[in-house]
Structure formats: structure tokens, C-alpha cells
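Visitor: Any chance you can model this:
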Amino acid sequence: MRASPVHVLRSLMFYAVFYTGTVFYVLAAVLASRVSQRLLHAIVRGWSHYHRSCARWLLGIRVVIEGEMPNEGVLVAIKHESFFEAIDLPMQMDWPAPLPKIELIRIPGWGYAALRYGMVPIERDGGAKTLRKMVSQARGFAAQGRPLAIFPEGTRVPHGHPGALQSGFAGLYKLLSLPVVPVAVNSGPLYHRRWKKPGTITVRVGERIEPGLPREELEARVLEAINALNS
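Guide: Below you'll find the predicted structure:
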């Protein structure tokens, strides 16, 4: 669907304001990462709040959360339709520990601050040693009461498409032996890569899935829950 001139103008304003501000937040995060993790945590949350405010007042996008997002050591499996859900994470949970692709950690400056904040980079081509390190880091964050946030589809999936889970998700669930909290998001129709539109993005928290399930049952339940807003 072609974007209207108003949507294009609002999107351009959003890009100018949000990404200009982001430069300062990243610089502040790099400096804070050398001083205090508490200060770094506050800056990251402030950046996420800044993004939410830009989306609200420049794009006309509201956010509604249905259910209670976890703030404990569980594996949070989130539907991935746009960059919105990644940037909004620190607003939805107190101190999440995301599991991003290793490529994001290699971004100069941002990657350093992200590791200091506490993330577990996923390196799909890594060997057994890399996997053991990743699981050890994830367990450490979970033991601190930090929810582990992951996009189990591995990449953005257009709204309305069920997608498929990455094969490593079930393995991670088994190795960590943690409950899974699936989360559905319908950001795709509004938060496009180029021209964004006003409306309401819903974040729906699904029922907790306990550890120890067979892979087929786990994947079926997660897929059903994270795609609950597809209609």
C-alpha cells in the first residue's frame, strides 16, 4: 500500500529526530559502560523511552501491552516483525538480557556498550565451545533474575505470515531448562522499514510454557502463541 504524503513527512521527521538523538545516547552508553553498569542500564532504558516518545508524538503510534511481561530468569520468545520490538524491549521489561545476532555486536561502539549492558550474542556458525559459552552466559543472567529475550524466528517476518522457528531455539530451551514466555507483536503493518503509519501496536503476553517438553510440542505452542495477533 502506497504511503500518504503525511505518513512520509511524519516518518522523515521521526528518522531525523530519533536517529540524531540515538547518536548521543550511544556515545553516552559507551562512556557509561566504562564507569557504571547501573548508569549504563539507565541510559539504555532512557534511549528506549526516547524511542517510544518519538513513535508516539511524531508517528502517532501507541503501544498496548496485554498481560504482564516477565521480570525474572525465563526465556522470552518474541515475534519479530520490525525493529520496533527490539528497541522497545527495555521499556517492556526492567532489565532484559537480549540474545542478538553476533553481527550486531560487531557494530563499533554500540557492540561494546551492548556487551557491557549484558547481552548474549548468538553465533549460529560457532562450534561446541561457542555454544557452551553462550549457554553459560545465558544461565548467569537468568540466575540474576534477568529475562532472556530472543526472537526465535531469527529474522523479521511479515505480518500475517507464521514463519518458522530457528532450529537452535529448541536446543537452547533444552540446555537452559527454563520456562518460555511467548509474546505476540503486530508491529509490522505500522512500523515499516521506510514509511511508518499511526495506530496501535499490541504486545500480547502468552501463557508460560514449562521446561522439559518434546521439541514438536514446544515449537507448536510457541508458534501458536507468537502468531496470536496475525488475524
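Visitor: switch to C-alpha atoms for all contacts and neighbour counts from now on
Guide: Will do.
Visitor: tell me which element the residue positioned nearest the centre of the chain falls in.
Guide: Against the mean C-alpha coordinate of the chain, by CA atoms, centre = their mean, the closest residue is Ala86 at 3.2 Å. Using DSSP states H and E, Ala86 maps to helix 84-92.
Visitor: Packing partners of that helix?
Guide: On a contact count with 3 or more CA pairs under 8 Å, 6 or more residues apart in numbering; DSSP states H and E, helix 84-92 meets helix 37-54.
Visitor: Which strands or helices does the helix it packs on pack on?
Guide: Secondary-structure packing of helix 37-54 (3+ CA pairs under 8 Å, 6+ apart): helix 5-32, helix 84-92, helix 110-117.
Visitor: Second input sequence below; structure requested for side-by-side comparison:
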Amino acid sequence: MTIKTAIQAIRTALFYLVFIGQTAIIAIIIGTIGLVAGRTRLSWHLARYWCASNIAFLRTIAGVGTEVTGVENIPEGGCIIAAKHQSDWDVFAIFPHTGRPAYIVKKELMRIPFFGWAARSLDCIEVDRQRGSEAIPLMMAQAHSAIERGCRIVIFPEGTRKAALAPPDYRQGIVRLYRELNVPVVPVALNSGLFWGRNSPVIWPGKAKARFLPPIQPGLAPDIFLLQLRAAIEESTDELVLEAVEQGLDRPVDPGLAERIQALKDRQTTKY
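Guide: Purely as a prediction, here's the structure:
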């Protein structure tokens, strides 16, 4: 391990100490409020503080800056925000720009004491993958209620965090939401996995970027919609990743990532 890597590992550990510590405290506070009073303005203020403070801590402690563009593409009223998912940063970055978001989260997270209570009081929608085909109708019922309350649905269409430039794997949940809710879908591209990678023990310095893209209007055939969504997110994500690579990554690049970066460069060369 180089001295630079050791220093960044220490910075990462300090960030996680602050991040996990304050997350636990805020979850207890919001969860308790949720049990007693349900949805409140105080809970939303605390959630916004949690996002803003984590972005600040990530910048000052671990050296990861944040840049979000394209917010003007979010339409007024109800919509679905469908984002690439590479790290926990994605939640912090998207939340402040979504008005009143209703995140779709795994049932397992909702079972965590205080955290689950807090999530419910913040309009989160749970999906129980263990219930198979029964999970979608239950999710849809919650999504309809959230839209009626004035929420914007936030979903990570691949269902889990993916490594930067990993092959995409879009699930059918986003297609069902698009068909049944009949609202625009705003794709979101990002490159956060280059800095805060999935299962990476070290958070690397740099500038994580998210880009809200023009909305896909309702009414398309399901297969056409999914093709457009995937193309929009993946092409813009590739652009953000390549831009960061060309500016220089302040981190070691493992063979797997190096291979994916080279493949991206080859695709771009062939394209043009």
C-alpha cells in the first residue's frame, strides 16, 4: 500500500465514522417522530440536512466533490426519476432536487428498527423481492398513493449498485411504473462509482457528477420506452465517466476497470 492510498484509507474511515454515526442518530429521531406523528415537516428538514451534510462531509473529509446538472429537465407535478446507481452518493445527490421524493427501497431495509420507521415517514415505497410476482402489485399500490400525495417516484432501475461501466441490467419494475402511473420519466446519469465504488474499501477523491436528462413522455410501447431509457442513461453515463478519465483519476485503476475504460474508448472511436 502506498502512502497516498494509506492516507485516503484513513480519510475514508473518518468519513464512514461520521456518516454512519449521524445516520444512526437521525434515523432514531425521524423514526421516533414517524411512530408518534407520522409524516412531518421536521422529518423532511432533517432528511434534507442529512443529505446536505453528507455531501459536505464527503467533500471535506474524503475529497469527493458534487456536481448536479440538468435539474431544469424535471417537470412540474408527478413524475418518475430513474437513476443509474453506483454508490450511496446517488441518494444524497438526487434527493435535494426532487421536491418530495418517494424512493423505492428493498423490504429488508424497511425492517431495520428506526431506519425503517423513518423511511416510511419519508414516503419510501417498499418492494419485497421474496414475494416474486406479488411484489409488483404491492409496489404499484404504494406508488399510486405517493403520486396522489404529490411525490416524485425515485427508482434505481437496475435494482442495485453497479460498478462503473459494468454491463447494464435494467429490471421490469421501471416498465410497470411507466405503464401504470402514466407520468414522465426523467433519466439520470452519473459517474459516482469511479470515486465511491461498490464494495470498495477506499473512497477516492474527485468530482462525482449526476446529470438529469430530458424526460421521456408517457404513452410509448414498453419495449420502446425501455430502449430509450437505457440509451439515455448509458450514453450520458459513458460521457461522464470518459470526461472524468480524460481529466485524470486520482486513484489506482484495477485491471477490470482499465479494461472497461479501454472498451469504452474503443466504442467511442468506432462511433465517431
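Visitor: do you know how far the corresponding residue of the second structure for the residue nearest to the centre of the first structure is from Thr2 of the second structure?
Guide: Using TM-score structural alignment, the partner of Ala86 of the first structure in the second structure is Val91. Distance, Val91 of the second structure to Thr2 of the second structure, using CA to CA, to the nearest Å: 31 Å.
Visitor: Over to Ala9 of the second structure?
Guide: For Ala9 of the second structure, the distance to Thr2 of the second structure equals 11 Å [CA to CA].
Visitor: Compare those two and say which is more crowded by neighbours.
Guide: Using other CA atoms under 10 Å, the more surrounded residue of Ala9 of the second structure and Thr2 is Ala9, with 17 against 7.
Visitor: The more buried one reaches Gly63, doesn't it?
Guide: No - counting by CA atoms under 8 Å, Ala9 of the second structure stays clear of Gly63, with 11.7 Å between them.
Visitor: could the helices and strands packed on helix 37-54 of the first structure be laid out in CSV, adding distance to Gly206 of the first structure?
Guide: Shown next, in CSV, are those (distance: least, CA to CA, whole Å):
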stretch, distance to Gly206 of the first structure
helix 5-32, 31
helix 84-92, 14
helix 110-117, 27
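Visitor: now for these, which one comes closest to Leu218 of the first structure?
Guide: helix 84-92 (22.4 Å; CA to CA).
Visitor: how about the next helix or strand after the closest one, aligned to which bit of the second structure?
Guide: Downstream of helix 84-92 of the first structure, the first helix or strand assigned by DSSP H and E is strand 97-98. On the basis of TM-score structural alignment, strand 97-98 of the first structure is assigned to residues 102-103 in the second structure.
Visitor: now swap in stretch 141-148 of the first structure and tell me
Guide: Under TM-score structural alignment, stretch 141-148 of the first structure corresponds to residues 146-153 of the second structure.
Visitor: The matching stretch: end-to-end distance?
Guide: End-to-end distance (CA to CA), stretch 146-153 of the second structure: 8 Å.
Visitor: go on, stretch 123-134 of the second structure?
Guide: 21 Å.
Visitor: The second structure: helices as residue ranges?
Guide: Secondary structure of the second structure by DSSP state H: the helices cover 3-37, 41-57, 89-94, 107-110, 115-121, 135-148, 173-181, 222-247, 255-271.
Visitor: Just give me the mean distance for the third one relative to the first structure.
Guide: Here the mean offset of helix 89-94 of the second structure against the first structure after fitting is 2.5 Å, by mean CA distance after the TM-score superposition for the first structure.
Visitor: And that helix, what's buried?
Guide: Buried positions in helix 89-94 of the second structure, judged by neighbour count with 16 or more other CA atoms under 10 Å: Trp89, Asp90, Phe92, Ala93, Ile94.
Visitor: What of the last one?
Guide: The neighbour-count check on helix 255-271 of the second structure (16+ other CA under 10 Å) flags Leu257, Ile261, Leu264 as buried.
Visitor: With stretch 24-40 of the second structure instead?
Guide: Residues Ile26, Ala27, Ile28, Ile29, Ile30, Gly31, Thr32, Ile33, Gly34, Gly38, Arg39 are the ones in stretch 24-40 of the second structure that count as buried (16+ other CA under 10 Å).
Visitor: what's near enough to touch the nearest residue to Ala9 of the second structure once chain neighbours are set aside?
Guide: Nearest non-adjacent residue to Ala9 of the second structure, counting by CA to CA, 6 or more residues apart in numbering: Val202, 5.3 Å away. Neighbouring residues of Val202 of the second structure by CA atoms under 8 Å, 6 or more residues apart in numbering: Gln8, Ala9, Thr12, Trp196.
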